[in-house]
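A.B. asks: coords please:
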Amino acid sequence: MTGVEAAPPPGDELPEIIAALATTLTNLISGLLLVPVYIVAIRSFVGKKRSHIPDDYIFRRIGRATISAYLAGFLMLFIVVCVFVAPFVPLYWMVGTVDGLMLLGVVLIAVLLSVILTAFVWICFLFINHTIAVEDAGPISALRMSWSLTQGHRVRLFILAFFLAVVQSVITSPTALLPDPLGFFVMLPLTSLLTILSLAIFARAYVAIHPEKGAIRQRLST
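C.D. replies: Reported below is the predicted structural model:
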C-alpha cells in the first residue's frame, strides 16, 4: 500500500469523454428539434387555430425562426446566469473580513437578491419566442421587444407564471411516489398536457397585452 491510488487505464477515460460528448450533442439536437414545435404551437394558439394547423404556421420562415429562437435562448441564458451570479460577487471580497452572523446575513441577502433579479429577467424575456414566431423578430430584436412588451405587466405575469408553476408541481409531485417505470409513464402525459396548457395561456397573455392585437394575427397569414 503506497497511499497513492492508481490512475484509471487510458482506455477507461475515452468512453467517459465520448459519453459526455454524446449526451451534450443529444441535448443540443433534441432542443433544436423542439424549437420549431414550440414555434408552430405558439402560432396556432395566437391565431386561435383549434381544429387544424394552417400550412403557413408550419412552413412560414420556420428555419429562420428556429435559428433566431435558438440564438435568443442562448443570449437569455447568458443574461440570466450573469444576473444570478452578480449578487454573489461582492462576497469574494468579504471573505476573511466579515464573519459570523453578519456573513450569514450577507449571504442570505445575496441569495434573495439573486432569486428576485433572476425572476425579473425571466419575466422580462417571457415573450421572446412569441415575437420570433409571430412577428419574425431576430434574436436581439426579440429580447428588446419582449422587454418593452412586458413593461407595466410584469407583476401580473409573475403571478400568473408562479400560479402555473405551483399547479404543475401539485399535479405532478404525487407521481414521484409511484414505482418506476409507472411513475414515469404517468408523469409524461401530465407534464405534456400542462406544458401545452401553459403555452396556450401565455399565448393568450401575449395577445392581451400587445398594443396591436388585431395586427399580430394578420401577420401570421402574410
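
A.B. asks: only C-alpha atoms for contact and neighbour calcs from this point on.
C.D. replies: Will do.

A.B. asks: helix or strand for residue 211, which one?
C.D. replies: Taking DSSP states H and E as the definition, one finds residue 211 inside no helix or strand.

A.B. asks: Helices of the chain, start to end?
C.D. replies: For the chain, the helices defined by DSSP state H cover 10-46, 55-59, 62-85, 89-94, 100-124, 128-135, 139-150, 154-172, 182-209, 213-219.

A.B. asks: The third one vs helix 139-150, what angle?
C.D. replies: So the one you mean is helix 62-85. Put simply, helix 62-85 runs at 70 degrees to helix 139-150, going by axes from the mean of the first three to the mean of the last three C-alpha atoms, to 10 degrees.

A.B. asks: want to try a markdown table for the helices of the chain, with mean neighbour count as columns?
C.D. replies: Converted to a markdown table, the helices of the chain look like this (neighbours: other C-alpha atoms under 10 Å):
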| stretch | mean neighbour count |
| --- | --- |
| helix 10-46 | 15 |
| helix 55-59 | 14 |
| helix 62-85 | 18 |
| helix 89-94 | 11 |
| helix 100-124 | 16 |
| helix 128-135 | 25 |
| helix 139-150 | 19 |
| helix 154-172 | 14 |
| helix 182-209 | 15 |
| helix 213-219 | 13 |
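
A.B. asks: this one next, for a side-by-side:
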Amino acid sequence: MTDGFERTTTRNGLRFVAVFAILSIASVLLSPMRLDTGEPVAPTVGIAGAFAGLLSIVVAIATVVAAIVALRTFAAGETETIPDAFVRRNVGWATLNVILGGIAFALLVAFGTVLFVVPGLFLLVSLYYWAVFVAVEDQNALEGFRSSWQLTRGNRLRLFGLGVAVFVTGAVVTAAFALPVALLGIVGGVLAQVVSAAITVYVLATTVSAYDQLRDGGPGERPDTQPTVPGTPA
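C.D. replies: As a prediction, this is how the structure comes out:
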C-alpha cells in the first residue's frame, strides 16, 4: 500500500489523476445528473441527446484506455514520462479485451456471490489481476484470467486483506471530503471527481505493486508466462 501511494504521488501518477478527473467530470456533465448536487435533471432528447450519448461512450472508452496506459506505466516503473509505446501498442485489442473481460469478470463474481458470498470473494481475489496481464503482457482476457488464477495461488487470503485495506482507505478518504463536497456546490462536485480520480489511480498503482511482488519475489506459485514486451517487469 505504501508503494502504491508512492507511485500515485510521482509526476506520472499525478498526471493520471488529472486525466481520470477530467474524464470523470466529462462523464458527469454528459449524464442526466447535476454536478453540484448529484440530483437528476431533465434528460436531453433528439439529436442533442444522441450526441451526448455518443460522447458518453467515447469518454467511457477513453477511461478504459487511460487505465491500460496507467497499468503499463506503473508496471514499467516510469515516474517522469509516459512512453508513446504504452499509448499505441495494441491499445485497441487491449481495450476490447478489458471491456469484454470486465463484463465476464463482473458476471462471474456476481454469480459466485449470489450462490454464496465466499465463492464470489474467492473469484474476485483469484481473478482480480487479469486486467494487468491484458494491459502489460498483451494477453487476451481468457489468458489473463488463467494467469491471474496462477499468480494468486497460495496468497489469496493476504490479497483479500490487501483489498479490504485499500477499500477502507478509499472509504476513509471519501468520507473526509464529504463535508467540503456537500458545502461547496459545483466546486465541491469537481473536488469529488478529483478525489475519486486519486483513489482510482491509487488502486491501479497498488494493484501493480502487488502484481510485481508476486511475480518477482513474492511467495506462492508464479504463472508460466513471462513478460516479453517492452515496458513490463522482467
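
A.B. asks: Work out the TM-score between the chains.
C.D. replies: Here the TM-score for the pair of chains, by TM-score structural alignment, normalised by the length of the first structure, is 0.70; 179 aligned residues with a C-alpha RMSD of 2.8 Å.

A.B. asks: Point to the residue nearest the middle of the first structure.
C.D. replies: residue 73 (7.6 Å; C-alpha atoms, centre = their mean).

A.B. asks: nearest residue to the counterpart of residue 127 of the first structure in the second structure other than its sequence neighbours?
C.D. replies: In the second structure, the residue equivalent to residue 127 of the first structure is residue 129, according to TM-score structural alignment. Excluding its sequence neighbours, the residue lying closest to residue 129 of the second structure (C-alpha to C-alpha, 6 or more residues apart in numbering) is residue 148, at 5.1 Å.

A.B. asks: residues contacting the counterpart of that neighbour in the first structure?
C.D. replies: In the first structure, residue 148 of the second structure lines up with residue 146, judged by TM-score structural alignment. Residue 146 of the first structure is in contact with 124-128, 131, counting by C-alpha atoms under 8 Å, 6 or more residues apart in numbering.

A.B. asks: Which residue in the second structure aligns with residue 37 of the first structure?
C.D. replies: Per TM-score structural alignment, residue 37 of the first structure is aligned with residue 66.

A.B. asks: Just confirm its match contacts residue 20, I think it does.
C.D. replies: Yes. If you go by C-alpha atoms under 8 Å, residue 66 of the second structure and residue 20 touch, sitting 7.5 Å apart.

A.B. asks: ok, so what distance separates residue 23 of the first structure from residue 155 of the first structure?
C.D. replies: Note on residue 23 of the first structure: its distance to residue 155 of the first structure, by C-alpha to C-alpha, to the nearest Å, is 37 Å.

A.B. asks: likewise residue 205 of the first structure?
C.D. replies: Distance from residue 205 of the first structure to residue 155 of the first structure, by C-alpha to C-alpha: 13 Å.

A.B. asks: Residue 175 of the first structure now?
C.D. replies: For residue 175 of the first structure relative to residue 155 of the first structure (C-alpha to C-alpha), the value is 31 Å.

A.B. asks: again, but for residue 194 of the first structure
C.D. replies: For residue 194 of the first structure relative to residue 155 of the first structure (C-alpha to C-alpha), the value is 22 Å.

A.B. asks: likewise residue 212 of the first structure?
C.D. replies: Counting by C-alpha to C-alpha - residue 212 of the first structure and residue 155 of the first structure are separated by 21 Å.
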